[in-house]
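In: Predicted model follows, preceded by the sequence.
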Amino acid sequence: MVCGGFACSKNCLCALNLLYTLVSLLLIGIAAWGIGFGLISSLRVVGVVIAVGIFLFLIALVGLIGAVKHHQVLLFFYMIILLLVFIVQFSVSCACLALNQEQQSQLLEVGWNNTASARNDIQRNLNCCGFRSFNPNDTCLASCLQSSHKCSLCAPIIGEYAGEVLRFVGGIGLFFSFTEVCAKSSVFSPSCHRESCFVC
């Protein structure tokens, strides 16, 4: 069925914002799951993930209401917010994909030194103690410390996964940044050409 007017743009915006809603609920659910199973005890990390999920949910809600009601003011603010999010997200994604091994190692060390609670979670879950060196007087929650086995350092273990995680995060970030471009173009397009729109 061929559609015209605002119908095609509205359908595209609704579909994208439903996707953003699912992603936001997934982020909030992952944070709750991490707390429930004791994988994450850092309230700062969980707070950031939940805040990002709530922010994304509110943006998606504004986009959905604006698209369904064809509310020009909401769509304008939605477009401005998406532009700002796109700039930040695209920059972070490119930075994640461009980091070399040495830069990854420096970034991980800075994060290690600045987050005590997340450090304890990492040591417990990866069964390692210390980043590049371990002082026996420091606290370590890894199970290897209670046994007779020698504990591994965390830097090599984290380094194995850092590149893969950064590539994954960068790729997902780029994907969603291009969906934001699609959403902005849907807001800008006042009508739908018959040649390119077939589903109402």
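Out: Now that the structure is in, tell me what you want to look at.
In: C-alpha only now, for contacts and for neighbours.
Out: OK.
In: ok, longest helix in this structure?
Out: The residue-count maximum for a helix in the chain (DSSP state H) belongs to helix 154-188.
In: what's it packed up against?
Out: Counting contacts by 3 or more C-alpha pairs under 8 Å, 6 or more residues apart in numbering; DSSP states H and E, the secondary-structure elements packed against helix 154-188 are helix 7-36, helix 72-98, helix 101-114, helix 116-126.
In: Could I get the buried residue list for it?
Out: By neighbour count, and taking 16 or more other C-alpha atoms under 10 Å as the criterion, the buried residues in helix 154-188 are 154-155, 158, 162-163, 166-167, 169-171, 173-174, 176-177, 179-180, 182-184, 186-187.
In: Let's verify the residue of the chain positioned farthest from its centre: helix, strand, or coil?
Out: Relative to the centre of the chain, the most outlying C-alpha is that of residue 148, 39.1 Å out, by C-alpha atoms, centre = their mean. Remark: residue 148 carries the secondary structure label coil [criterion: DSSP: H, G, I helix; E, B strand; the rest coil].
In: could you list every residue that touches it?
Out: The neighbours of residue 148, taking C-alpha atoms under 8 Å, 6 or more residues apart in numbering as the test, come to nothing; the list is empty.
In: coming back round to it: can you give me how far the longest helix of the chain is from the chain middle?
Out: Relative to the mean C-alpha coordinate of its chain, helix 154-188 is positioned 7 Å out (C-alpha atoms, centre = their mean, to the nearest Å).
In: next up, a second structure to put side by side with the first:
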Amino acid sequence: MVCGGFTCSKNALCSLNVVYMLVGLLLIGVAAWGKGFGIVSSIHIIGGVIAVGVFLLLIAIVGLIGAIHHHQVMLFFYMVILFIVFLFQFGVSCSCLAMNQGQQGKLLNSTWGMMTDETIKGDLENKLDCCGLLNTTQNQLQFTSDWERCSAPCKKSVPGCETCGYKMLQHASEALRILGGVGLFFSFTEILGVWLAMRYRNQKDPAANPSAFL
């Protein structure tokens, strides 16, 4: 069977969903590993990563079952959900690539305010060896409060501590470029999955009744 036929489309769609399943399992495994070794202590971060992994795993399972059985309804819902994920991921990836340093500072400031003390003290200040977010006039009171309760090792040194915001902004642009690039790449694999599923749904199974439209 030449590429582009029924068998080729079926195998390509199955292979793509197997990759999605592996990525989903990888996300779940990395989140569990990070929690087990104490790298990330916030249950919100762990729960978010696991939720993304489970969601991707479920979509891949639906697509894989639909591809194996040439199930029209499952393939249709797979196409719709994957296209919605593509639109969301494409938008987020482009936003990451276009974000400037001022916008990065605002994003860090809003994210910092949603973090728990356990996350700030354990996962950021102690591991990055820094205190507080950004020492600006807008958040002076918050910075003073963060500085007083900070227990990072750098407070005992002579030069003192740098702010966590300064350290994170040093690498934020590079991290956002990587995240945006990876997200953009996977978003195009998702639109490929939508195209394969749409093409596969409209093809006839040569092993079935030739007069039946599948």
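Out: Right, received. Where do you want to start? The shown structure was predicted, so the numbers you read here are calculated from the model rather than taken from an experiment.
In: Now mean neighbour count too, for the helices and strands packed on helix 154-188 of the first structure, in CSV please.
Out: Written out in CSV, the entries for these read as follows (neighbours: other C-alpha atoms under 10 Å):
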stretch, mean neighbour count
helix 7-36, 18
helix 72-98, 16
helix 101-114, 13
helix 116-126, 18
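In: right, and those helices - which one's nearest residue 133 of the first structure?
Out: Closest to residue 133 of the first structure of those, according to C-alpha to C-alpha: helix 101-114, at 11.6 Å.
In: between that closest one and helix 116-126, how big is the angle?
Out: Orientation check (axes from the mean of the first three to the mean of the last three C-alpha atoms, to 10 degrees): helix 101-114 of the first structure against helix 116-126 gives 110 degrees.
In: Give me the mean deviation of helix 101-114 of the first structure from the second structure.
Out: For helix 101-114 of the first structure, the mean distance to aligned residues of the second structure following superposition is 1.0 Å (mean C-alpha distance after the TM-score superposition for the first structure).
In: now the helices and strands packed on helix 154-188 of the first structure in JSON lines, with distance to residue 44 of the first structure?
Out: Rendered in JSON lines, the data for those read as follows (distance: least, C-alpha to C-alpha, whole Å):
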{"stretch": "helix 7-36", "distance to residue 44 of the first structure": "11"}
{"stretch": "helix 72-98", "distance to residue 44 of the first structure": "20"}
{"stretch": "helix 101-114", "distance to residue 44 of the first structure": "12"}
{"stretch": "helix 116-126", "distance to residue 44 of the first structure": "9"}
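In: counterpart of the longest helix of the first structure in the second structure, which residues?
Out: Counterpart in the second structure of helix 154-188 of the first structure, with TM-score structural alignment as the criterion, is residues 164-198.
In: mean deviation (superposed) between the matching stretch and the first structure, please.
Out: For stretch 164-198 of the second structure, the mean distance to aligned residues of the first structure following superposition is 0.8 Å (mean C-alpha distance after the TM-score superposition for the first structure).
In: Report the contact partners of residue 117 of the first structure.
Out: Contact analysis of residue 117 of the first structure by C-alpha under 8 Å, 6+ apart lists 41, 42.
In: switch the cut-off to 10 Å
Out: Taking C-alpha atoms under 10 Å, 6 or more residues apart in numbering as the criterion, residue 117 of the first structure is in contact with 40, 41, 42, 43, 44, 45.
In: How about residue 75 of the second structure?
Out: Contacts for residue 75 of the second structure were tallied using C-alpha under 10 Å, 6+ apart; they are 62-67, 69, 81, 194, 197-198, 200-201.
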